[in-house]
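> can't give you the sequence, but here's the structure:
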């Protein structure tokens, strides 16, 4: 489900900023807002600029570098408090969960990536988790059906940390209900 109404997109942006509760760079806010596919980049950029212009988001300069950070203002908090219920509960919950996970990944330096490459007889799904210094997991799976490949990719993108824990559990034998023993 993609949000296309500017009012809904603005509510969505303000809702996330209100619940994250910390100053963020534009690129981080962009990544958080568009990661689940509810908002496209162009709509985000337009709505973000309007929220900034209307005083619902405030730009703050930082001393340590040239990248400003942004916070929700009291006017933005009041606006979103009155109308946040207009966003579907599932959209709010999933987006906030994804936002907090992405923020945690960025803070620890972890990055997730996935790629789906079309091959002559199917698809190669590549899933990777990296931190600042090393690759934590690099997994490739060949799949014959595009629908299934897309489903697995989406699951990895939504729950990379759980996939990682699951792989470790399976490899260590801690999850042995799958094995015939």
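Right, received. Where do you want to start? If you're wondering where the values come from, they're calculated on a predicted model, not measured in any experiment.

> Could you use CA atoms for every contact and neighbour count after this?
Fine.

> so how far is residue 138 from residue 31?
22 Å (CA to CA, to the nearest Å).

> in this protein, which helix has the most residues?
Longest helix of the chain, by residue count under DSSP state H: helix 89-108.

> That one: what's the following helix or strand?
Later in the chain than helix 89-108, the nearest helix or strand by DSSP states H and E is strand 111-119.

> Enumerate the positions of that next one that are buried.
Buried residues in strand 111-119, defined by neighbour count with 16 or more other CA atoms under 10 Å: 111-112, 114, 116.

> any idea how far residue 154 is from the spatially most central residue of the chain?
Geometric centre of the chain, nearest residue: residue 35, 4.0 Å, by CA atoms, centre = their mean. According to CA to CA, residue 35 stands 11 Å off from residue 154.

> dropping in the other structure now:
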């Protein structure tokens, strides 16, 4: 049975991977890279897995903490070869990478860190940044690990609401009137 799609061999897969990796804004894990690369029916998973291994061995990709990033060598060689990828594949990749980059940027701007204390409680440090720097950092005491995780989860889900709520309280007089 003939394979469908534009990507047919390991070299094509390598070009595709380098194309994708040159456009992501942060290191990504293997499942994410797999999802992005399987954008064409012609991509064979086993050839893909081999291609990733070879790209790491040849130092086109770096693997650190189970996350892949492109090296300068990979960026340079990928740029030379990216025009060999079909236009329709590049458009599809660009669309998928744009969605991922949006999520990666948000994850980088909304952070939390759990710090154990000697008494069995935790300090939860939550930070919200924008493109100009830090907007808000809050440290809170959490009685249990579960409470700490729940607070961090809610902060990541609603950072803008929390920021606006803090601003609202800080800008309101105790008599209920908003200050200017």
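Thanks, I have the structure now. Quantities reported herein were computed from a predicted structural model and do not represent experimental measurements.

> Just put the buried residues of strand 111-119 of structure 1 in JSON lines and tack on distance to residue 128 of structure 1.
JSON lines is the format used below for the buried residues of strand 111-119 of structure 1 (distance: CA to CA, whole Å):
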{"residue": "111", "distance to residue 128 of structure 1": "8"}
{"residue": "112", "distance to residue 128 of structure 1": "6"}
{"residue": "114", "distance to residue 128 of structure 1": "6"}
{"residue": "116", "distance to residue 128 of structure 1": "12"}
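
> Which parts of structure 2 are strands?
Assigned by DSSP state E, the strands in structure 2 fall at 28-29, 61-64, 67-70, 110-116, 122-130, 133-142.

> Over in structure 1, find the residue span the first one aligns onto.
To tie it back to what came earlier, the one meant is strand 28-29 of structure 2. Strand 28-29 of structure 2 lines up with residues 24-25 of structure 1 when matched by TM-score structural alignment.

> go on, the fifth one?
Mapped onto structure 1 using TM-score structural alignment, strand 122-130 of structure 2 covers no residues at all.

> ok, and for that strand, which residues are buried?
122-129.

> so which pair among these is furthest apart in space?
122 and 129 (22.6 Å; CA to CA).

> There's contact between residue 74 of structure 1 and residue 58 in this structure, I believe.
No - using CA atoms under 8 Å as the test, residue 74 of structure 1 is too far from residue 58 to be in contact (9.8 Å).

> Neighbour count: the two, which is higher?
A count of neighbours by other CA atoms under 10 Å puts residue 58 above the other of residue 74 of structure 1 and residue 58, at 19 against 14.
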